[in-house]
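Trainee: Have a look; sequence and predicted model below, questions after that.
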Amino acid sequence: MATATYKEITQLGLWKNNPALVQLLGLCPLLAMSGSVVNSIGMGIATTFVLVTSNISVSLIRNIVSDAVRLPAFVMIIAAAVTAIQILMQAFAYSLYEVLGVFLPLITTNCVILGRADAFACKNRVLPAAYDGLMMGLGFSIVMFLLGFFRELFGTGHVFADMQLLFGPMAENWMMTPFPNYPQFLYIVLPPGAFIFTGFMIALKNMIDDHYKKLELAAKADAPKEDRRVRVTGNVS
């Protein structure tokens, strides 16, 4: 199998094969933990860390582990990476660790991570595997951040609240209030709001993709006409 270029890996992770908007994997933490920006960033960092770590580890043992124990080995690697990020968050962001709750250890069962380990990391060298994990993690994290931003903004009227849970005392004054005296819209902060905003984001991405596909088809349709005009002009001259 030909190894994908870094440009292709970037395009797939951030847009063309985005785990949240295209593959529709990992929706449980995406929907549950995107009620605020700080929760979204925390879960995004944890997921990206596990993706990169597990992809590197799987790539390193890809020629050693047999097919009979491949998937159990992958799960053990992912569980170890999740344990590591749990310990790190307990040490440096314990309050956020408590907020994320059960969704942090449940990263072990996230289909995005196991899927990349089986579909890419076990078939490619370490550096491409690590980069694939990073891009897939960033693609997932960007979607989580956007969901958290808009749900917090339209649900509470402010954004970047409680950022000190992740960044410490220096972030206590990061909260912004674009809509003063905004009546809280609890429906958006609750899980139904996550489904609605995720649906809007998927629809917007599909609209953009369709627009560019139409432009490409139009360009291909015009190309033969231009070639014929050039050939006719050449024959006359």
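Mentor: Alright, I've got the coordinates.
Trainee: alpha carbons only for contacts and neighbour counts from here, please
Mentor: OK.
Trainee: host element of the spatially most central residue of the chain?
Mentor: The chain has Phe140 as the residue nearest its centroid, 0.8 Å off, counting by C-alpha atoms, centre = their mean. In this assignment (DSSP states H and E), Phe140 forms part of helix 126-156.
Trainee: after that helix comes which helix or strand?
Mentor: Once the chain leaves helix 126-156, the next helix or strand it forms, by DSSP H and E, is helix 164-167.
Trainee: how far off helix 126-156 does the longest helix along the chain point, in degrees?
Mentor: Counting by DSSP state H, the longest helix found in the chain is helix 191-236. If you take axes from the mean of the first three to the mean of the last three C-alpha atoms, to 10 degrees, helix 191-236 sits at 120 degrees to helix 126-156.
Trainee: try this one side by side with the last:
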Amino acid sequence: MNRYLERLYNGLWKENPTFVLMLGMCPTLAVTTSAINGIGMGLSTTVVLVLSNMMISALRNIIPDRVRMPAFIVVVASFVTIVQFLMEGFTPSLYASLGIYIPLIVVNCIILGRAESYASKNPILPSMFDGIGMGLGFTVGLTLIGMVREILGNGSVFNVAITPLNNYHISLFGLAPGAFFVLGGLVAIMNVIRKKMEAKGKPLPAAQGCLAGDCSGCSLSSACTGKAAGSQASATTESSGKEENN
């Protein structure tokens, strides 16, 4: 069970997709005008992430490498369509608020990143917990940003008014620039916490895996556009240059 708890801890803190890996910034900045929107977007992404991780893990030995990414996208798109129909039927107001960002979950780099870096290489149960951890970390990030923006921009939280006068509202935080200010502030707070823990001799482990830029031990093909591909390209260029000089 420690392995599964580690996957939850990984997504919530060590490799939080919003505050550490800085992934999924498009929905993070666009839909977090309120705490409810943040929770709705986070939980819908979590459902898709968990289900797609489990399906991709179950099919990891069947999917050929040459069609790996197209297969992942088909799996993710299928679950996104199901979630979209359910939200449209049971939570129409939230569905209208999130709008185009629900179908855009298909290309969310968190979903495809976890499919590539973890689910396609591990059994079903750990992949499920990895999806839960990453999804909850994403949900917490969106909800915190939405709460701060809603309090400062509208004087309410979860649509419940907490300030009596409109003079206490800062409309900037309800607009696009407000999302950048709030995200930057929360990331700064998390960095301070991490540094204090390091000063106490309890440093948090560094983020690992493809999403963190660590390509050691990666078995991706030439389709990879990450650090490994860049290093390989540099090595190829250097060797070509030496051959020409010779």
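Mentor: It's in. Here the structure is a predicted model, which means the values were calculated and not measured.
Trainee: thinking again about what came up before, what do we get in the second structure for the residue nearest to the centre of the first structure?
Mentor: In the second structure, the residue matched to Phe140 of the first structure (TM-score structural alignment) is Phe138.
Trainee: for Pro19 of the first structure, same thing?
Mentor: Aligning on TM-score structural alignment places Pro19 of the first structure opposite Pro17 in the second structure.
Trainee: so how much does stretch 125-142 of the second structure differ from the first structure once superposed?
Mentor: Compared with the first structure after fitting, stretch 125-142 of the second structure deviates on average by 0.5 Å (mean C-alpha distance after the TM-score superposition for the first structure).
Trainee: Any buried residues in that stretch, and which?
Mentor: By 16 or more other C-alpha atoms under 10 Å, the buried positions in stretch 125-142 of the second structure come out as 126-142.
Trainee: Next: stretch 112-121 of the first structure.
Mentor: Residues of stretch 112-121 of the first structure classed as buried by neighbour count (16+ other C-alpha under 10 Å): 112-114, 116-118, 120-121.
Trainee: Nearest to Glu216 of the first structure among those?
Mentor: Glu216 of the first structure has its nearest neighbour among these in Phe120, at 28.8 Å by C-alpha to C-alpha.
Trainee: Not counting sequence-adjacent ones, nearest residue to Gly174 of the second structure?
Mentor: Closest residue to Gly174 of the second structure apart from its sequence neighbours, by C-alpha to C-alpha, 6 or more residues apart in numbering: Gly153 at 5.0 Å.
Trainee: if I look at the alignment partner in the second structure of Gly101 of the first structure, how far off is Asn16 of the second structure?
Mentor: Under the alignment (TM-score structural alignment), Gly101 of the first structure pairs with Gly99 of the second structure. Going from Gly99 of the second structure to Asn16 of the second structure by C-alpha to C-alpha, to the nearest Å gives 25 Å.
Trainee: Compare neighbour counts for those two and give me the winner.
Mentor: Asn16 (24 against 13; other C-alpha atoms under 10 Å).
Trainee: Which of the three states applies to that one?
Mentor: coil (DSSP: H, G, I helix; E, B strand; the rest coil).
Trainee: re the thing from before, pull the contacting residues for the residue nearest to the centre of the first structure.
Mentor: Shown in contact with Phe140 of the first structure (C-alpha atoms under 8 Å, 6 or more residues apart in numbering): 14, 18-20, 44.
Trainee: List the buried residues for stretch 74-92 of the second structure?
Mentor: By 16+ other C-alpha under 10 Å, the buried positions in stretch 74-92 of the second structure come out as 75-77, 79-81, 83-84, 87.
Trainee: State the three-state secondary structure for Thr10 of the first structure.
Mentor: Per three-state DSSP, the local secondary structure of Thr10 of the first structure is helix.
Trainee: Which residues are in contact with the counterpart of it in the second structure?
Mentor: Aligned by TM-score structural alignment, Thr10 of the first structure pairs with Leu8 of the second structure. Applying C-alpha under 8 Å, 6+ apart to Leu8 of the second structure gives the contacts 129-130, 132-134.
Trainee: Now for Asn235 of the first structure, how many residues are close by?
Mentor: Burial of Asn235 of the first structure is recorded as 8 neighbouring residues (other C-alpha under 10 Å).
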